[in-house]
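Structure here, sequence nowhere to be found:
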């Protein structure tokens, strides 16, 4: 039996990397009537009305008792209106990013949406968060723990190799019995990771190297994860998110034909080392 050739991808999610055709990657595809009638996006911002490009005052907010009694708000330019919406977007994001080392990430991502023209986003903070999550998963179903257990069971320690025919078994083990890394824990709601990434779109796990000595091994495992910083129709029609202002602003900036700011792919990478000892 031959040894598994490394590096080797031992897990691939069904969803593809670099998927720009996903529903949450659409932009500039909806007109004003669709936004207001189908998605009920009338009261978007507390600072500006994006449709009329005017400043919002207590008397010209759509929900105000005396709406329009004093006429429209002060007109502003389209560029000023967009800048104001992004400033409010950033300000609202701070509610979801209250503490910890990952606090700055969401504002960096919003600014990247504003200026990045759809280019990929990478952050050392997110790489660090992924590595921390992988290493500290104590659920008993973490992918790293499952990989370690699998290697201990299937390495041929006598001849110091992992048989190549075990690759499919390892894929099944990860697919069916593990919890893949994502940021949907309770603490992620306020540490900036939930609003920045939350769930993930595509995951690749690669066994980069495997050193076997007598009854022990040392393996290097690489995680590559992608997420989409964008909203699809279901996101804004969700009973909860549809009433949260940050998502209203985000959706209008991304999907309104007049603005059409491009969503982007967030790429996160982490490399970890695991060790195991086979006891007879």
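Arrived safely, thanks for sending. Keep in mind it's a predicted model, so treat the numbers as computed, not measured.

from here on, contacts and neighbour counts on C-alpha atoms
Noted.

quick one: contacts for residue 261?
27, 28, 113, 114, 117, 118, 253, 254, 255 (CA atoms under 8 Å, 6 or more residues apart in numbering).

For residue 261, see how far away residue 52 is.
Distance of residue 52 to residue 261, computed by CA to CA, to the nearest Å: 19 Å.

Make sure residue 261 is indeed in a strand.
No: under the criterion used here (DSSP: H, G, I helix; E, B strand; the rest coil), residue 261 is coil, not part of a strand.

still on that earlier bit, looking at the contacts of residue 261, spot the one nearest residue 56.
residue 253 (17.2 Å; CA to CA).

now the strands for the stretch 51-200 of the chain?
54-55 (DSSP state E, counting those that start in this stretch).

What helix or strand is residue 275 located in?
strand 264-277 (DSSP states H and E).

what's that strand in contact with?
Contacting residues not belonging to strand 264-277 are listed as 18, 25, 113, 118-123, 126-128, 130-131, 135, 144, 148, 152, 215-230 [CA under 8 Å, 6+ apart].

change it to 6 Å
Strand 264-277 is contacted from outside by 118, 120-122, 127, 131, 215-229, using CA atoms under 6 Å, 6 or more residues apart in numbering.

Leaving out chain neighbours, which residue sits closest to residue 278?
Leaving aside its chain neighbours, residue 278 sits nearest to residue 215 (5.2 Å; criterion: CA to CA, 6 or more residues apart in numbering).

Below is structure B, check it against A:
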């Protein structure tokens, strides 16, 4: 029984990779007036005025000096990392969100790669044991395909994978392990069948998952009540979208290679 001669891209999500036109990738596009009038973001910090860059006045000391953009942002990013603890306080991945905010602060929109993020991505995919998971669908197709009569193509996967459960961090545990706040719904996904070998009816396949998310907030995010009331998202949105701060969002890239085995029953 024959496998494949070259890798097959068997799924590409509707949302494209590297989409810098997405609203959550915009930065520095909103004025103070717009942020206040449209989103109610009058003050997001009790430590510094995010619009005037003035430290909050301590009565005993009188008026505080005006800070630079970088000094103001440093205070706000410190608050972000502190507030992130509400969403990242259990398990091995709690440090990812802190690294993401630090990356936003210093790396000027550069893509983000992280070994631990890849590990979490692989573990999540392998841990989805539902019949509608992408791995389950791929296994079913390979197990039932008639390799003696046909050559396997990407089209043999697409119709079923389009309805499969794509990997995303929406499990209950993701509310407090740091992954929900760091990544949540992965914006773009590509699945590649890298190799498929047979020993009689037994097969071994290597599947590569490539995922990309946007570490940024869009207008729809901040318009939701659950986002607009939480300090972490209020500060984040102002840091990103206020024209005098304009800290760049960026792409978070992740990948996982997973080996599956089974038997063809066609």
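Ah, there it is. Note that this is a predicted model, so its numbers are computed, not measured.

Report the TM-score for the pair.
Overlay of the two chains. TM-score (TM-score structural alignment, normalised by the length of the second structure): 0.93; 264 aligned residues with a CA RMSD of 2.0 Å.

Mark which of the contacts of residue 261 of the first structure are buried, thanks.
In terms of neighbour count (16 or more other CA atoms under 10 Å), the buried residues within those are 27, 28, 113, 114, 118, 253, 254, 255.

residue contacts, residue 38 of the second structure?
Counting by CA under 6 Å, 6+ apart, residue 38 of the second structure makes contact with nothing.

Map it across to the first structure for me.
Mapped onto the first structure by TM-score structural alignment, residue 38 of the second structure lines up with residue 38.

From residue 55 of the first structure, how far out is that match?
Separation of residue 38 of the first structure from residue 55 of the first structure (CA to CA) stands at 24 Å.

So what touches stretch 221-236 of the first structure?
Outside stretch 221-236 of the first structure, the residues touching it (CA under 6 Å, 6+ apart) are 23-25, 200-208, 242, 263-272.

Produce a ChimeraX select command limited to the buried residues of those residues.
Of these, the buried ones go into a single ChimeraX selection, burial set by 16+ other CA under 10 Å:
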select :24,25,200,201,202,203,204,205,206,207,208,242,263,264,265,266,267,268,269,270,271
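
Show me what residue 86 of the second structure aligns to in the first structure.
By TM-score structural alignment, residue 86 of the second structure lines up with residue 95.

tally of neighbours for residue 65 of the second structure?
Neighbour count for residue 65 of the second structure, taken as other CA atoms under 10 Å: 11.

which one in the first structure is aligned with it?
Per TM-score structural alignment, residue 65 of the second structure is aligned with residue 75.

quick one, what contacts that match?
Counted by CA under 6 Å, 6+ apart, residue 75 of the first structure has contacts 53, 54.

Count the neighbours of the counterpart of residue 110 of the second structure in the first structure for me.
Mapped onto the first structure by TM-score structural alignment, residue 110 of the second structure lines up with residue 119. Residue neighbour count, defined by other CA under 10 Å, stands at 14 for residue 119 of the first structure.

now residue 119 of the first structure, nearest residue through space, not along the chain?
residue 264 (6.0 Å).

Distance of residue 237 of the first structure relative to residue 264 of the first structure?
21 Å.

Revised request: answer the last question for residue 28 of the first structure.
With CA to CA as the criterion, residue 28 of the first structure and residue 264 of the first structure are 14 Å apart.

if we can go back for a sec, mind telling me what the residue nearest to residue 119 of the first structure corresponds to in the second structure?
With TM-score structural alignment as the criterion, residue 264 of the first structure pairs with residue 250.
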